[in-house]
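In: next input, structure requested:
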Amino acid sequence: MAYRYDHDLEFLRSVPNESLNDLVNLFKEKANLTQGLSMNDKYKRYYPDHQKYIERIMEEIQLFGGNSFSNLFRLNKGVLYREILCDVCDKMKVNYSKYADVKQIEQDLLIKILDDHISKLGPRELEEFLKELDLVDKTETAISYNPQAANAILQTAIKAGGFKSYVIILKTVNMIWKFLFGRGLSLVTNATIARIIGIYSGPVGWAITGAWTAVDLASPAYRITIPMCLLITKLRIESQQNN
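Out: This is a model prediction of the structure:
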């Protein structure tokens, strides 16, 4: 295998090592059929200085985009990130355009995950949901929210980018990490971010957890590619926040 230049992954070269920990751990803990990354010489020599073997990490991303059979017909090369993301969106039944910018497709994936399950919340729970994400005034009372209104607020915040968009993806990915792996993201070194994430015992947690009860994760590939795409979405927004 060799890394195929991928415009949509190149931003990872500027991501700090500690921010790459969850991505590396995902491959180490869940991709145990290949052990490709942990057997790499640069990994063995430089871990946890992930930037010293960042191309090997990006190669691992591409590797899990295709199964071993199809990789043989790609001259032992993996799949570009856009193709992986579109496959995940198809799996999650996301309404998206495959010709859109990758950032837009990632936003559509995030919106779908949240939208699928806010429809199951009542008006009071929707209000709590939006307040927990800091999308409405927490001092407001006696406001009736419905799923359509909540979805419109979410879409506006996510597509606007900036810090609120970052908070939404951060909380979403953190909850999914807890659901899938039994722990949150590796963010304890940042007190501000840890405070933003919170405990997740309310409607946000219920909605996001519910997203995964309806998804067939029996396939080893999807157990990696779905959380992987969400984590890359989080890293992309995070890198833009830091620029």
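In: drop to CA atoms for contacts and neighbour counts, all remaining ones
Out: Noted.
In: helices or strands up against the top helix by length along the chain?
Out: When the chain is parsed with DSSP state H, its longest helix is helix 220-242. Helix 220-242 is packed against helix 21-30, helix 81-91, helix 102-118, helix 162-181, with contacts defined by 3 or more CA pairs under 8 Å, 6 or more residues apart in numbering; DSSP states H and E.
In: so what's the gap between the helix or strand following the last one and the chain middle?
Out: Okay, so that is helix 162-181. For helix 162-181, the succeeding helix or strand toward the C-terminus, using DSSP states H and E, is helix 191-197. Offset of helix 191-197 from its chain centre (CA atoms, centre = their mean, to the nearest Å): 18 Å.
In: just stretch 46-65 next, same as before
Out: Between the centre of stretch 46-65 and the centre of its chain there are 17 Å (CA atoms, centre = their mean).
In: buried set for it?
Out: 49-65 (16 or more other CA atoms under 10 Å).
In: what's the first-to-last distance across it?
Out: 25 Å (CA to CA, to the nearest Å).
In: among the helices and strands packed on helix 220-242, which comes closest to Cys229?
Out: With respect to Cys229, and counting by CA to CA, the nearest of the helices and strands packed on helix 220-242 is helix 81-91 at 6.3 Å.
In: just give me how far the closest one sits from the chain centre.
Out: Remark: helix 81-91 is offset 12 Å from the chain centroid, using CA atoms, centre = their mean.
In: got the buried residues for it?
Out: Neighbour-count burial for helix 81-91, counted by 16+ other CA under 10 Å, picks out 81-82, 84-89.
In: could you also give me the structure for this second sequence? I'd like to compare it with the first:
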Amino acid sequence: MGKFREDKDLELLRYADNEMLAVLVGYLTTDKDGSTRYTESLTGDKDFQAAEGDYQRVWQLIGAELQHFGGDTFVNLFRGKGVEYKEILTDVCKKLSVKTDFSADVIAIEQALLAKLFADSWEKMSEQERTAIRKELKIDGNLAGGAALSAIIAAIRLGGFMSYQVALIAANAVAKAVLGRGLALAANAGLARAIGLFAGPVGIAITALLTVPAISGPAFRVTLPAVVQIAAMRQQLLNQERNFF
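Out: Next up is the predicted model:
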């Protein structure tokens, strides 16, 4: 097991919801056919085993595992540590042709990634699905097509509740597509409806991305779901007062 590399952008794992951490652990340890990933080192770690599912106790082990997936395996052997989260996030975004300022902080980059995933999914929605999403996200009903999408993208990039909604919608769809199960979290009725409406189109978009040979290597099949999950964790922590009402 490699050592955790001090990383301010992964400190949120210390405070993240345990169920959300469980999904991240699933990405790091489970292969696409449901078997244990042969390159993972978490499940064999004695401290990880002793935690018995209390993932907050071993958040640094989880962070270290992600850092090593994001780094070059051969290089990791010599430096003993993986790469920082921002480098992993940036790599994922560049593979997906996300347009953003990569010198910005990770929240802004994560929001750009969420906006890209939303835009890709929007293209796969029926007009009825788009209307329902506009209603749940409280987008002006007079806006249609590209104008509605532009308004949503702008709101996501500004942060706040829209980013929180889309982050959970995307993370839920990714979990269903990759692990076969959605997020186990409490949400208000409106957010739950939006999550349900959007799961299919996002899932289709994510599944397509994970099967493109040019970008979908073994590491990417871990790092893409992982950064979406971490983006959702970060938004959840930033919007804790909205989680239950």
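In: out of the helices and strands packed on helix 220-242 of structure 1, flag the one nearest Tyr222 of structure 1.
Out: Judging those by CA to CA, what sits closest to Tyr222 of structure 1 is helix 81-91, at 7.7 Å.
In: what stretch of structure 2 does that closest one fall on?
Out: Helix 81-91 of structure 1 lines up with residues 85-95 of structure 2 when matched by TM-score structural alignment.
In: structure 2: matching residues for the longest helix of structure 1?
Out: The alignment of helix 220-242 of structure 1 onto structure 2 (TM-score structural alignment) spans residues 218-240.
In: neighbouring contacts of the matching stretch?
Out: 12, 16-17, 20, 23-24, 27-28, 66, 69-70, 88-89, 92, 107, 110-111, 114, 160-161, 163-164, 167-168, 170-171, 174-175, 178, 210, 243 (CA atoms under 8 Å, 6 or more residues apart in numbering).
In: just the buried ones out of these, please.
Out: For these, a neighbour count by 16+ other CA under 10 Å gives the buried set as 16-17, 20, 23-24, 27-28, 66, 69-70, 88-89, 92, 107, 110-111, 114, 161, 163-164, 167-168, 170-171, 174-175, 178, 210.
In: how about the buried residues of helix 81-91 of structure 1 in TSV, adding distance to Asp134 of structure 1?
Out: Output for those, formatted as TSV (distance: CA to CA, whole Å):
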residue	distance to Asp134 of structure 1
Tyr81	31
Arg82	31
Ile84	31
Leu85	28
Cys86	30
Asp87	31
Val88	28
Cys89	27
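In: and the furthest pair within those residues?
Out: Tyr81 and Cys89 (12.2 Å).
In: count of neighbours near the aligned partner of Thr131 of structure 2 in structure 1?
Out: Here Thr131 of structure 2 is matched to Glu127 in structure 1, going by TM-score structural alignment. A count of nearby residues for Glu127 of structure 1, using other CA atoms under 10 Å, gives 24.
In: give me the three-state assignment for Glu127 of structure 1.
Out: helix (DSSP: H, G, I helix; E, B strand; the rest coil).
In: helix or strand for the closest residue to it other than its chain neighbours, which one?
Out: Leaving aside its chain neighbours, Glu127 of structure 1 sits nearest to Tyr145 (6.2 Å; criterion: CA to CA, 6 or more residues apart in numbering). Taking DSSP H and E as the definition, one finds Tyr145 of structure 1 inside no helix or strand.
In: can you tell me how far Tyr145 of structure 1 sits from Asn76 of structure 1?
Out: Taken as CA to CA, the span from Tyr145 of structure 1 to Asn76 of structure 1 is 51 Å.
In: now Met92 of structure 1. Nearest residue, chain neighbours left out?
Out: Take Met92 of structure 1 and drop its neighbours on the chain: the residue closest to it by CA to CA, 6+ apart is Val215, 7.4 Å away.
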